[in-house]
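K.L.:
Following is a predicted model, sequence given first.
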Amino acid sequence: MLGMHLLLGEGGIVHFGYAVYTGAGAFVAIHALRAIEPGAAWPVSLVPLFSGLVVAVLAWPLGWLSTRGTPLTGAMMTFGMGELLWAFAPAFPGFFGGEGGVGANRVTGLAPWGVTLGPQVELYGVVAIYAFVATWVVWALARTPWGYTLRAVRDNPRRADFLGCNPHAVRWRAFVGASLLAGVSGGLAALHFERVTTDSLGTPRSAAFLLFAVLGGSRTIAGPVWAAVLMVLAFVVLSAWTPAWLLYVGLLFVATVLYAPGGIDAWVAQCSKVAGLPGAVPWLLACAAGALLCAMGFVAMVEMAYHLQSVALYGPVVQVMGMALDVRDADCWVGAVWVGAVGAGTLALCARRGGAR
């Protein structure tokens, strides 16, 4: 997500094939793990850094092609390259492993300070260190002359070119830097799962990176943090809770684009500013209550609608937010509609009061 922030937020570069670089980093890392023999003098914790450097080298010529033309041309180039690699990956089972992928054991090589990465807590510590260092590096880069030049190219490339900087070269460096971060994240994923498949290179994964980057916000360093949290909640928590999780993610994306184009980060910052105004806290609480009621009613209706398809298998009762709802009972549907309507009415009143303020 930090790489997407560097591309989309700082450089205004839309990348439709970001999963190609995270997936390539994962495959490089998994093969590096297989090459490290037990007891070898190579710490496994440096494998993600190695995968990031390899991916940066691979992205050097691809980035030159992807950043030459207009942003739209570059976006289509990244999409085409992503589709090309994803299509060719099954044809090389020696490297990509075919349908089963490639597996390895992360408990190998040198164990500095007794850290073998066997326990999950040790792996989480390594991931946290990499995340902290990468976040600091991206934050510091944004405050260098090159970072200001990148934003100038994003906002007005013609004027930046007139002032003497080369927009292509600036975007090219940003592309390579983002690919390095993608390779590091792919290497960390390989250490965590100890298996990599061609699904990590696919277009759905690239679309997920772009979608959650927009949801989290791409103009500040807090945006990638929000994006990563939302992505984990969606793919790990929400997907295990309901089969309709993609519908909720899609609706959240549409609502963000319509009502909070700056993402969750910009929305939270705006709420923080509003909370400092006199009498704004009760208004914000009323808005939160209305949004909660509206979401509860909508979720109840969606879950009951989805459960109608499997009544014969699981029975008519579905558990939603700790409540047992009978999809054949009209009162449950009326209650869900009533709760959602109350929430929507509360939000409408809050919007009217907010406009009057």
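P.N.:
Received, thanks.

K.L.:
hey, let's count contacts and neighbours off CA atoms from now on
P.N.:
OK.

K.L.:
Pull the contacting residues for L33.
P.N.:
For L33, the residues meeting the contact criterion (Cα atoms under 8 Å, 6 or more residues apart in numbering) are 44, 47, 104-106, 108.

K.L.:
Could you identify which of those has the most neighbours?
P.N.:
Compared across those, V47 has the highest neighbour count, 26 neighbours, by other Cα atoms under 10 Å.

K.L.:
ok, structure two:
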Amino acid sequence: MTIASKTPLTAGTKRLISLSTVLPWAFAALFLLILPVVFQTSSALTIMNQMAITIVFALSYNMLLGQGGMLSFGHAVYMGIGGFFAMHVLNMVEYQGLWLPLPLLPIIGGMFGMLFAFIIGSFSTRRAGTVFAMISLGVGELIAACSIIIVVFFGGEEGISGDRTMGPEFFGMDFASQSEVYYLTVVWLMIAAILMYLFSRTPIGRIANAVRDNEERAEFLGYSQRNVRWISFIVSGFFAGVAGSLFAVNFEILTEENLNLATSGSILLITFLGGVGFFIGPIIGAIVFTLLQTVLGLYTEIWSLYLGILFVASVMFFPGGFAGVIAMHRRPLSLGKLHLLTGPYLKVAIPAVTSILSLAAVLEILFHKRHGFAGDGEMSLYGITFDSHGYQALGLAIVIAAISLFLVSRITPEIKAAWDEANHAGDDQ
């Protein structure tokens, strides 16, 4: 069966590029170009590079889960495969004299990621749901095991490394500095993001949404659900390979960690945290995750615990993620009633932030109390130094948390009433 018996020419496919569509992309490009001027340190550039790579990886995963409804537990395979092949090509440039400018390397990684997605997708996309998820899990575990066994390609536990500066110069750049690598990364970020956005607007991208929502109805209308998923899977594999190549360029080393189950689980968490189904969702999730992993990781050893709590809270109370929370305010904005929420939001902000900080203090004190050396109970938190082995600081943090949570609970009905009012059209609308 072909993908479709006929291709519908809807208004969406005929829509011309408008100013409102171009402006966000132009603003994003300008913002990315200005960032190195504001944050000039090498560590800041490294964090921004990592953030850009994670965004490309998360957007490629959202093509599966958000647009096609395919829950994958092995998406890191295609990023890792693309990265490893890119690293081998990088070494060929250095040792065998292969002529290849560094900015073209992501295409190599993307092609190999697409090739493996083509092969694996040929049998894994025949079914969706639990069957697809279990196949992806098995494939992910298989490739992760091969990365330890096939040392000649994956380098074993130590991985493989390369030197990005050994290739031919590109318009006078040898990519030895982090700033040059940053601009290379963000250019590919913009290219990949725009292409993935345009793909979501094509007929096949629209059909993928239909297959996700009701595959039986899409099949009845003449669309092959398996072919639609397969094509989406292949395209997603390409952009995951691009992310892997960018990782190879930035960090100049790849290990088994780049394609194991933990990395696949992280990208699933990132996508859910940002908002599944929203194009901007994975972007938000990647930014939040990278900041928690890098910036917050500098100040606390239990940053992953906070990330887990944030993920659970998001799934329980905001299943649409951060992008879903933003989207919820479109109706009050269109009704001109968004100002009704400003007062309650400001009123709850102080006790909410206080409760979060005080609960974090409880966790930090308990962690330090449990893992601190005997006789060394001194710790510093929020600029205050105290003895974690005593009960005064812990008790004070618990009391502040209880009071602030009580205040939040008292303000919650006011927020709900303001929300109902802001979303009510009224007789005059």
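P.N.:
Good, I have the coordinates. Nothing here was measured: the structure is a model prediction, and the numbers come from that model.

K.L.:
Mind checking how well the two chains overlap by TM-score?
P.N.:
For this chain pair, the superposition-based TM-score is 0.95 by TM-score structural alignment, normalised by the length of the first structure; 357 aligned residues with a Cα RMSD of 1.7 Å.

K.L.:
thinking again about what came up before, of the contacts of L33 of the first structure, which belong to strands?
P.N.:
Among those, the subset assigned to strands under DSSP state E is empty.

K.L.:
now the strands for the first structure?
P.N.:
Secondary structure of the first structure (DSSP E): strands located at 102-103, 195-196, 317-320, 323-326.

K.L.:
most packed of the ones you listed?
P.N.:
For those, the largest average neighbour count (mean count of other Cα atoms under 10 Å) is found in strand 195-196, namely a mean of 23.

K.L.:
who's in contact with that strand?
P.N.:
The contact list for strand 195-196 of the first structure, computed with Cα under 8 Å, 6+ apart, reads 26-27, 30, 101-104, 190.

K.L.:
Apply 10 Å and report the result again.
P.N.:
23-24, 26-31, 96-97, 100-105, 186-187, 189-190 (Cα atoms under 10 Å, 6 or more residues apart in numbering).

K.L.:
and A142 of the first structure, which of the strands of the first structure is closest to it?
P.N.:
Taking Cα to Cα as the criterion, A142 of the first structure comes closest to strand 195-196 out of the strands of the first structure, the separation being 32.4 Å.

K.L.:
L284 of the first structure: which of the strands of the first structure is closest?
P.N.:
When the strands of the first structure are ranked by proximity to L284 of the first structure, the top entry is strand 317-320, at 26.4 Å, counting by Cα to Cα.

K.L.:
distance between the ends of stretch 270-284 of the first structure?
P.N.:
As for stretch 270-284 of the first structure, its first-to-last residue distance stands at 11 Å under the measure Cα to Cα, to the nearest Å.

K.L.:
what residues does it touch?
P.N.:
Applying Cα under 10 Å, 6+ apart, the set of residues contacting stretch 270-284 of the first structure from outside is 260, 264-269, 286-290, 350-351, 353-354, 357.

K.L.:
and the aligned partner of F406 of the second structure in the first structure, how many neighbours?
P.N.:
For F406 of the second structure, the aligned residue in the first structure is G345 (criterion: TM-score structural alignment). For G345 of the first structure, the tally of surrounding residues (other Cα under 10 Å) stands at 16.

K.L.:
who are the neighbours in contact with G345 of the first structure?
P.N.:
Listed by Cα under 10 Å, 6+ apart, the contact partners of G345 of the first structure are 290-291, 293-294, 339, 351.

K.L.:
now those: which count as buried?
P.N.:
Buried members of the contacts of G345 of the first structure, counted by 16 or more other Cα atoms under 10 Å: 290-291, 293-294, 339.

K.L.:
rewinding a little: what's the PyMOL line that selects buried ones from the contacts of strand 195-196 of the first structure?
P.N.:
Those of these that count as buried under 16+ other Cα under 10 Å are selected in PyMOL with:
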select buried, resi 23+24+26+27+28+29+30+31+96+97+101+102+103+104+105+186+187+189+190
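
K.L.:
Which ones among the contacts of strand 195-196 of the first structure lie within helices?
P.N.:
Using DSSP state H, the subset of the contacts of strand 195-196 of the first structure located in helices is 23-24, 26-31, 96, 186-187, 189-190.
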